[in-house]
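Participant: what shape does this take:
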Amino acid sequence: MTAVDLTPVQPQHRFDEAKLTAYLQRHLPDFKAPLTIQQFKGPTASPAFLLHMPGRNMVLRKRSQPKKGSTMAESIERDFGLLRALHVAGLPVGVPQLACTDETVIGTPFYLLDFVPGRQFRDPNLPGMDSKQRQAHYDAMAATMAGIHALAPTATGLPMNGGGLDYLNRQIATLCEQYRANRTEEIGAMERLLDWLPAYVPTDDLTSLMHGNLRLENLVFHPSEPRIVAILDWDLALIGHPLADLAINCMPYRVTIPGMGSLQGTDFIETGIPGEPDYIASYCRHSSWPAIRDNGIAHWNFYLAFALFRVAVMAQGIVKRGMASGNASATLKAYSAVMRSVANQAWNLVDGGDD
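Facilitator: Have a look, this model is predicted:
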């Protein structure tokens, strides 16, 4: 973590630091003043703050919006409970310290966990490393994803919701509904995917914890070793299908999203970064699922198509909201291009033919 990752607390997220100090003095063992606070750069859906105390740094997380069907307090308790379960299971996360559902302290429920120092990489091309170092860091990410999927779902405290096959069916139905509601133009590939995906869901009913947004940027590496010391951004975690999670993890190979890193155009031989097939092989080697470890992944193109379709639906939502607000920016046009590109990629994976 470097200074470039931190900023003063943004106006829309400011809170009464004196009230927080008083609360921590009562509830956090070994708390020492003075307390100073900075905000981590990144998405604002669940803003994060670095709390500096003498001899100790901690992370405060709160939510801008609750999870669907939950109150803000329930969402924070869910997040905190998951982190405690992950810590007990030995997955690399900051040690959870306390959860506060009293909105009078900072205006919204929050939780605290220990800050884990290390390196984060915003660019998946890992500039400044040699080929062996890049390969080792990607292997560590594949091993970490396999470790997430190895955890018994019942140990997470998250609702099972029917398991992996139900997750795929529910997600596809929801994404199709969202796309139809936000459609601004007709894209032939998307229209065909709306029919194809629900009809061809694989029957390999694997069920696991899903991180939902695992990418290099959400990992903290040891200061000098290709070893992951913390996994960040568990906001989208749920019980679902491990191969859908892996496909989402592989999106940098397939998609260039405005403001996010991409591996499109990367020279994998020169850089040492594994291409998608080699990265998948690394995941399979680390997998705790015997069928995957021994035989590889069946129906991989389906899972990739699902993940690409998911990106297209998200991009369509951004385009629809931008058009409704009268936004005609270059970024909005870029998302429109992303939507068409990934839709064609997805359809080419399962049938073929551009639109």
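
Participant: rest of the way, CA atoms for contacts and neighbours
Facilitator: Noted.

Participant: what strand or helix carries the residue nearest to Pro8 when sequence neighbours are not counted?
Facilitator: Excluding the flanking residues, the one nearest Pro8 by C-alpha to C-alpha, 6 or more residues apart in numbering is Gln38, at 5.0 Å. Using DSSP states H and E, Gln38 sits within strand 36-40.

Participant: what residues are up against the residue nearest to Pro8?
Facilitator: By C-alpha atoms under 8 Å, 6 or more residues apart in numbering, the contact list for Gln38 reads 6-9, 49-51.

Participant: the protein: strands as residue ranges?
Facilitator: Secondary structure of the chain (DSSP state E): strands at 6-7, 36-40, 48-53, 56-62, 96-100, 110-114, 208-210, 219-221, 228-231, 238-240.

Participant: assess the claim that Gln97 and Asp114 are in contact.
Facilitator: Yes: at 7.1 Å, Gln97 and Asp114 qualify as touching, with contact defined as C-alpha atoms under 8 Å.

Participant: so how far is Ile280 from Asn295?
Facilitator: 12 Å (C-alpha to C-alpha, to the nearest Å).

Participant: and these two? which has more neighbours close in?
Facilitator: Neighbours per residue, other C-alpha atoms under 10 Å: of Asn295 and Ile280, the larger number sits with Ile280, 19 against 10.

Participant: leaving out sequence neighbours, find the closest residue to that one.
Facilitator: Distances taken as C-alpha to C-alpha, 6+ apart put Ala142 closest to Ile280, at 7.8 Å, once the chain neighbours are dropped.

Participant: and the one you found, what does it touch?
Facilitator: So Ala142 contacts 279-280, 282-283, 286 (C-alpha under 8 Å, 6+ apart).

Participant: tell me the contacts of the most centrally placed residue in the chain?
Facilitator: Closest residue to the average C-alpha location of the chain: Asn213 at 1.7 Å, with C-alpha atoms, centre = their mean. Residues counted as contacts of Asn213 (C-alpha under 8 Å, 6+ apart) are 233-234, 236, 245, 248-249.

Participant: to compare with the earlier structure, here is another sequence to fold:
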Amino acid sequence: MSAVGPVRQPIDVASLEKYLISHVPRCFRAPITLKQFGYGQSNPTYLVLNGDGRKYVMRKKPPGSLLSKTAHAVEREYRVLHSLQDTPVPTPRVHVLCEDSSIIGTPFYIMEFVKGRIFENYAIPDVSASDRKLIWKSAIQTLALLHSIPPDSVNLQSYGAPSNFYRRQISTWTKIHASQSATIDAESKKPIGNLPHFHEMLKYFGDNLPQDRNTIVHGDFKIDNLIYHPTEPRVIGIVDWELSTLGHPLSDLANLLTPFSYINPEVTVPAEISAHKYNNDLKTLPGVPTPVELLGWYKDIAGWDPAPDMNFAFAFTLMRGSAIFHGIAARHAMRVASSAQAYENGEKRWGYSELAWEYTKKHKKEVESRKKIEPKL
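Facilitator: Got it, this is the predicted structure:
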């Protein structure tokens, strides 16, 4: 999490203090004070300073009306964290969920404050080469541990649909893309149009789905959503569970390993992506493990080999990224998001779509090659 500062929107701290002391007396003592973590979290996140010096973290829904009933679901975050807290998966312990909006305006939950390191740059500069490798190793081993937890063993069997994750994702993104493509630009009065190769990619994905699997997935598993031990190269906490559900483990794997898709010499990577500082660091810093090493460490714990389907997973994840940038472009076209940064982010849709197409073609070649060498029955 980022640095803390003053609370940006008013919160009734007296009401919060009364609630916490009443409902979690083992943890909380007056006076309680709040600071807010920096921008970047869709659910406002606060440092709770206890009267006895202990620290906690509060996550709450944003104030005001929400566009989606399923967005900002802090209740789901609490549920998955509570379910996983007695498993080998390193998660912050949760102490209370409050669904009563009268306390501070929206539902919230409280979890422990995990003191450690968060690495924004996925190349992990400023550590030794050996630690860099171990930091990445711990990340993918932690993901394998998560994917190895049977949902029904922690009462999460109803946490999402039981199958067909990618089939459902194809349907979802087809509808989203159609709506975004039809958005009329406020100045040109023309629709912003389709993403390059979008329909070809979605048809290919539907015709070449990987073997269906269903595990607990984090939904945004990446290096900067992991808390590392203050001095040791190991994960001690996974944060930001807002997008968690039941789904295909390849989606989490591709999300974590997407940085390696930016530096693959076997595909044509758009210059605006490959030139990013983090990607240059990933190519040049010693100790960065290879994707083969990473997938091997994952397989050792998860018990299955994701390697044959990783280019499918990269293609799909990059397509999804391009569609997200497409949405930003649509909002900019309507002048709902009018900043220069919104325009620049919307323009990223072109490079991400082209890179997704590169990985789609790469996976297609691999599939065709495997068919040629498979013994005929």
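
Participant: just the TM-score for the two chains, thanks.
Facilitator: Superposed pair, TM-score by TM-score structural alignment, normalised by the length of structure 1: 0.87. Supporting alignment: 337 aligned residues with a C-alpha RMSD of 2.6 Å.

Participant: buried ones in the strand holding Gln38 of structure 1?
Facilitator: Buried residues in strand 36-40 of structure 1, counting neighbours by 16 or more other C-alpha atoms under 10 Å, are found at 37-40.

Participant: with stretch 363-377 of structure 2 instead?
Facilitator: Buried residues in stretch 363-377 of structure 2, defined by neighbour count with 16+ other C-alpha under 10 Å: 363-364.

Participant: His332 of structure 2 touches Ser338, doesn't it?
Facilitator: Yes: contact criterion C-alpha under 8 Å: His332 of structure 2 and Ser338 qualify, at 5.4 Å.

Participant: more neighbours, those two?
Facilitator: For His332 of structure 2 versus Ser338, neighbours defined as other C-alpha under 10 Å are more numerous around His332 (23 against 14).

Participant: got the contact list for the corresponding residue of structure 1 for the more buried one?
Facilitator: Using TM-score structural alignment as the criterion, His332 of structure 2 maps onto Gly322 of structure 1. The neighbours of Gly322 of structure 1, taking C-alpha under 8 Å, 6+ apart as the test, are 328, 332.

Participant: burial count for Val292 of structure 2?
Facilitator: Using other C-alpha under 10 Å, Val292 of structure 2 is surrounded by 10 other residues.

Participant: ok, now the one 5 residues further on?
Facilitator: Taking other C-alpha under 10 Å as the criterion, the count of residues near Trp297 of structure 2 is 17.

Participant: and Ile124 of structure 2, by the same measure?
Facilitator: With other C-alpha under 10 Å as criterion, Ile124 of structure 2 counts 23.

Participant: just list the residues touching it, thanks.
Facilitator: Arg132.

Participant: over to Lys372 of structure 2?
Facilitator: With C-alpha under 8 Å, 6+ apart, Lys372 of structure 2 has no contacts at all.

Participant: which of the helices or strands spans it?
Facilitator: Under the criterion DSSP H and E, the helix or strand holding Lys372 of structure 2 is helix 340-373.

Participant: check the offset of that helix from the chain's centre.
Facilitator: Put simply, helix 340-373 of structure 2 sits 19 Å off its chain's centre (C-alpha atoms, centre = their mean, to the nearest Å).

Participant: likewise for stretch 87-96 of structure 1?
Facilitator: Centre-to-centre, stretch 87-96 of structure 1 and its host chain are 17 Å apart (C-alpha atoms, centre = their mean).

Participant: against structure 2, where does that stretch fall?
Facilitator: Under TM-score structural alignment, the counterpart of stretch 87-96 of structure 1 in structure 2 spans residues 85-94.

Participant: show me what the matching stretch is in contact with.
Facilitator: Here stretch 85-94 of structure 2 has contacts from 78, 81-82, 84, 109-114, 142, 145-146, 235-239, using C-alpha under 8 Å, 6+ apart.

Participant: show me what Ser22 of structure 2 aligns to in structure 1.
Facilitator: That one, Ser22 of structure 2, aligns with Arg26 by TM-score structural alignment.

Participant: neighbour count and distance to Asp205 of structure 1 added to the contacts of Gln38 of structure 1, as a markdown table?
Facilitator: Below are the contacts of Gln38 of structure 1 laid out as a markdown table (neighbours: other C-alpha atoms under 10 Å; distance: C-alpha to C-alpha, whole Å):
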| residue | neighbour count | distance to Asp205 of structure 1 |
| --- | --- | --- |
| Leu6 | 17 | 42 |
| Thr7 | 14 | 44 |
| Pro8 | 12 | 46 |
| Val9 | 18 | 44 |
| Phe49 | 21 | 39 |
| Leu50 | 21 | 40 |
| Leu51 | 18 | 43 |
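
Participant: what's the average distance of the strand holding Gln38 of structure 1 to structure 2?
Facilitator: Here strand 36-40 of structure 1, set against structure 2 after superposition, deviates by a mean of 1.0 Å using mean C-alpha distance after the TM-score superposition for structure 1.
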